[in-house]
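Novice: A structural model of the following input is requested.
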Amino acid sequence: MTTALQPPLPSHPLLRLRLAPRGGLPRPIDGAWWPRSYDLLAELPQLLAGLPRAWGHITSVTVNGATWTAAPGRMLVANQVIRLRRARTAATPHTVVLLAPGRGRWDLLVVPPDTTEEAAEPLMAAAAEGHA
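Specialist: The predicted model follows:
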């Protein structure tokens, strides 16, 4: 019997994140994030670890409360407390808002986890170009 060798799965899947280039003008969307699930406790640490250092320490994250699984009001990520807020507005159902005191606010388009790669790529590219 022959067994095909499979490459080992990475212990940490690659972060699916596309950010808009830095510019002088504010934009409604600063990029796109394509999480693998709607489990905020599982997905948020990887997102925060992959953000540019120039964004500073994110202290508050706001997500659509109807979309993401239940999460506590606070979460410890890399020995830092992150406040989790759940908005219930229809205006921004597919975004996550990141706040860093003294640095700014960043709004990311959230591509639904079950989106195919063919459908996700143009959404992420458009958000990174500021067209989302």
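
Novice: hey, let's count contacts and neighbours off CA atoms from now on
Specialist: Noted.

Novice: show me what contacts the residue nearest the centre of the chain?
Specialist: Nearest residue to the geometric centre of the chain (Cα atoms, centre = their mean): W33, 4.2 Å. Going by Cα atoms under 8 Å, 6 or more residues apart in numbering, W33 touches 16-18, 108-111, 124.

Novice: change it to 10 Å
Specialist: The contact partners of W33, taken as Cα atoms under 10 Å, 6 or more residues apart in numbering, are 15-19, 47, 94-96, 108-113, 120, 123-124, 127-128.

Novice: please generate a structure for the following sequence too, so the two can be compared:
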Amino acid sequence: MTTALQPPLPSHPLLRLRLAPRSGIPRRLDGAWWPRSYELLEELPRLLAGLPQAWGHINSVTVNGATWSTTPGRMLAFNQVVRLRRTTAASAPHTVCLLASGQGRWDLLVVPPDTPMDAAEPLMAAAAGDDA
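Specialist: You can find the predicted model right below:
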């Protein structure tokens, strides 16, 4: 009897996310996300998995339509439906908006995937408010 060896599962790269500390003061940005590509169906589940549980279930995500790959209107993530919306608003070309019913709204700066680390780190720090 022979046994086929299974190749090891590919390791999932660490989520590149930096969030602003919680406070009662409204912020324009709640942090920064540095995805590895513009393939939303690949990147979004990693982002959603890495968010604080206190944010609740994200049920709607709005991205810049000109930046991200073509996406369906909805996707299944962690056995729950997430509505995907595309905007072409010039006011938010590099952001993603996350909504959780009854919990709130969070806006994250999206650092372009091809940004070098030495340029991405300061952007992420500034968006999270820890650039002091």
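
Novice: on that earlier part again, if any of the contacts of W33 of the first structure are buried, put those into a ChimeraX selection.
Specialist: Selecting only the buried entries of the contacts of W33 of the first structure in ChimeraX, with 16 or more other Cα atoms under 10 Å as the criterion:
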select :15,17,18,19,94,95,96,108,109,110,111,112,120,123,124,127,128
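
Novice: I'd like to know which of the contacts of W33 of the first structure are part of strands.
Specialist: 17-19, 95-96, 108-110 (DSSP state E).

Novice: and those residues, which is closest to R86 of the first structure?
Specialist: V96 (9.8 Å; Cα to Cα).

Novice: contacting residues for the spatially closest residue to that closest one that is not a sequence neighbour?
Specialist: In this structure, V96 of the first structure finds its nearest non-sequential neighbour in V63, 4.8 Å apart by Cα to Cα, 6 or more residues apart in numbering. Contact partners of V63 of the first structure, counting by Cα under 10 Å, 6+ apart, are 40, 84-89, 92-98, 110.

Novice: can I assume V63 of the first structure sits in a strand?
Specialist: Yes - secondary structure of V63 of the first structure (DSSP: H, G, I helix; E, B strand; the rest coil): part of a strand.

Novice: ok, it to R105 of the first structure distance?
Specialist: 13 Å (Cα to Cα, to the nearest Å).

Novice: give me the contact list for the helix or strand harbouring L44 of the first structure.
Specialist: If you go by DSSP states H and E, L44 of the first structure is part of helix 40-49. Helix 40-49 of the first structure has contacts (Cα under 10 Å, 6+ apart) with 12-17, 33-38, 50, 57-58, 61, 63, 68-72, 75-78, 82, 84, 98.
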